[in-house]
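Please find the sequence and the predicted model below.
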Amino acid sequence: MKLSKIYLGLFSLIAILMLAACGGAAEDEAADSKDSSSGSGEDTSYTVEHAMGTETLEKAPEKIVILTNEGTEALLAMGVTPVGAVQSWTGDPWYDHISDQMKDVQVVGLESEVNVEAIAALEPDLIIGNKMRQEKIYDQLKSIAPTVFAETLRGNWKENFELYAKAINKEEEGKQVIADYDQRIADIKEKLGDDVNKEISMVRFMAGDVRIYHKDSFSGVILDQIGFARPESQDVDDFAEKNATKERIPAMDGDALFYFTYEEGDGEATDVEKEWIEDPLFKNLEVAKAGNVYKVDDTIWNTAGGVLAANLMLDDIEKFMIK
């Protein structure tokens, strides 16, 4: 009888211990489940300050529409293909140097004439535009999707690039793109040696206009980053001297002259280029007599305005200036 009571007590104790163990395991499992659940509900939102105010995105965007040419290059450089983009200023519809990466991208108008309906049809998660180009339609764009605007388009491409990297939640990738570019600048400067002190002149030919480019232009900023000198008349912190007359040809002189022509397909800009290059005043420039006048691509040196073009411009600098 006593043994029966002892056995009964032992069985009861074992049962209690087993139930406790099961209960503990269940609690651990529930806790793990709760932790997992709370992890999946982690806040992924972030805020971007931009030219028009502040924009909050709930998560990193997957469908992006970009409304500037330089912005398109920024996205591509960070490994992102937009669902929609404005047409390149030259090309059908994209610049040659980006066309392979843009095959499936929908055209949504021009920088200066955006197709709002086409943007809405793409149902984007984010729209990136520019105050200088699209301020009047900002409210329309914002009603479609979160919208971030850069302030301006001229000068240093890095400023807008950093904003775009933040907007698409790829700041680390953006920092790497800039670091790679900065390393190229440093390498070129080292290879140039004393030649970095040469004065570089820049001229652009257009239908009905000839411009002498200054320091606050896309290519002017890059020359300055390398450390090149500029002719005195071009060593100015603004964009360009527009509507230059032939009396201003002497201001184009330098140790090297790069010129580019914005041709829209009707041949007018090419005619302007030929007229000026063959002018006796131009041929009499020291830079022309020395054979240091170089024609380069307008898309790369001016029109595209983005990081991909910047690197291609550095290719030209290496080609023509490093012997």
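Good, I have the coordinates.

from here on, contacts and neighbour counts on C-alpha atoms
Fine.

which stretches of the stretch 151-300 of the chain form helices?
157-167, 171-192, 218-226, 268-277, 280-283, 286-289, 298 (DSSP state H, counting those that start in this stretch).

what about versus this one:
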Amino acid sequence: MRSLLSVLRGSALALSALLCLPSWAADRSVVDASGATVTVPDKPQRPLALSELDLDALLALKLTPVGTVKGRGQDTAPRYLGPAAARVPLVGGFGAPVLDRVIALQPDLILAGGIPDPELLAQLKRIAPTVITYRLGEDWKAAFERIGRLVNRAPQHREFMTGYQKRVEEVRTRLGKQASATVSVVRWNPQGPAYMLKDSFASLVLADLQLKRPASQLQPGVAHSQPLSLEALDRIDGDWLFIGTLSPTGQATEALNTARQSPAFRQLRAVQQQRMVGVDGSLWTSLGGPLAALTLLGDVDRAMAGR
């Protein structure tokens, strides 16, 4: 009798342990950004976001991930996402998840952003279904639409994009005379200023508002220019200058504060007309996502509307 009771107790414990494991319900095939077909949960409950865009998109879709990585150049999740992101456990730095932490969170789906490392991807796939969510150079709208499909939240995606377009039209109307202004977007690095190229995240949101970029900033590309010398500061000028650093402290911020005291900086048209706006460089000059786009619209609205 005692032996039978022991067996029953052991079976009950084993069953309890199995019930504690994540239920993947892997009953849907999707094609990710790499072109791979992946079997994923129909309705993921424990997604893991391994890029800023993945985290941004999941929160916009009203789905909180079980974990994420630090924002670019930051020790926390991206600052612009606020308390909702700050409560999400971190599994490592940008592009460098710690596998033990990933395993501990028991994700049922891993959104791997644009991770190019095949060895890391192979390790992640052993933990949970893993999808590449965007291609290098792809705009945030295409990536957001794909993420909505991958996590089976297409209605939430459509609802968000409807609200985004409404906000674009609202801000465009509020700009008034400033709707024809040229807008310069600059990330200040320790080596000097770099302007955002034509196809970068911030440039695309400004294009939605039909705002123009300075002629010197119209080169194709999704990133930023090479750092400029102080002698070439005229290339960052415009009717408006939105300027930021990846971190609010550190060498880049110190370099910007020093440059602001120089005669060349003070001679910029945007500075003289008090149309230089300090912004969060980790939002304006990074990859960006749907919530970042909304925040950027708000920054433009507050700075330029009614001026």
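Done, it's in. Note that the structure is a prediction, hence the values are computed from the model and not measured.

circling back to that earlier point, using a markdown table, please lay out the helices of the stretch 151-300 of the first structure together with mean neighbour count and distance to Met52 of the first structure.
Formatted as a markdown table, those follow (neighbours: other C-alpha atoms under 10 Å; distance: least, C-alpha to C-alpha, whole Å):
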| stretch | mean neighbour count | distance to Met52 of the first structure |
| --- | --- | --- |
| helix 157-167 | 20 | 13 |
| helix 171-192 | 15 | 20 |
| helix 218-226 | 21 | 23 |
| helix 268-277 | 16 | 36 |
| helix 280-283 | 15 | 46 |
| helix 286-289 | 16 | 45 |
| helix 298 | 17 | 31 |
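
Can you lay out these as JSON lines showing distance to Met252 of the first structure?
Output for the helices of the stretch 151-300 of the first structure, formatted as JSON lines (distance: least, C-alpha to C-alpha, whole Å):
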{"stretch": "helix 157-167", "distance to Met252 of the first structure": "25"}
{"stretch": "helix 171-192", "distance to Met252 of the first structure": "22"}
{"stretch": "helix 218-226", "distance to Met252 of the first structure": "14"}
{"stretch": "helix 268-277", "distance to Met252 of the first structure": "11"}
{"stretch": "helix 280-283", "distance to Met252 of the first structure": "8"}
{"stretch": "helix 286-289", "distance to Met252 of the first structure": "9"}
{"stretch": "helix 298", "distance to Met252 of the first structure": "17"}
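
Okay, strands next: where are they in the second structure?
Using DSSP state E, the strands of the second structure run over residues 26-31, 37-41, 47-49, 92-93, 96-97, 109-111, 130-131, 183-189, 192-195, 240-244, 276-278.

So which bit of the first structure is the fifth one matched to?
Think strand 96-97 of the second structure. The aligned range for strand 96-97 of the second structure in the first structure is 113-114, by TM-score structural alignment.

before we move on, what about the third one?
Under TM-score structural alignment, the match for strand 47-49 of the second structure in the first structure covers residues 64-66.

compared with the second structure, how much does that stretch deviate?
Once fitted to the second structure, stretch 64-66 of the first structure is off its aligned match by 0.7 Å on average (mean C-alpha distance after the TM-score superposition for the first structure).

still on that earlier bit, can you redo the strands of the second structure as a markdown table with distance to Ser3 of the second structure and mean neighbour count?
Shown next, in a markdown table, are the strands of the second structure (distance: least, C-alpha to C-alpha, whole Å; neighbours: other C-alpha atoms under 10 Å):
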| stretch | distance to Ser3 of the second structure | mean neighbour count |
| --- | --- | --- |
| strand 26-31 | 38 | 15 |
| strand 37-41 | 40 | 19 |
| strand 47-49 | 42 | 29 |
| strand 92-93 | 47 | 20 |
| strand 96-97 | 46 | 17 |
| strand 109-111 | 41 | 28 |
| strand 130-131 | 43 | 27 |
| strand 183-189 | 70 | 25 |
| strand 192-195 | 74 | 24 |
| strand 240-244 | 70 | 24 |
| strand 276-278 | 73 | 17 |
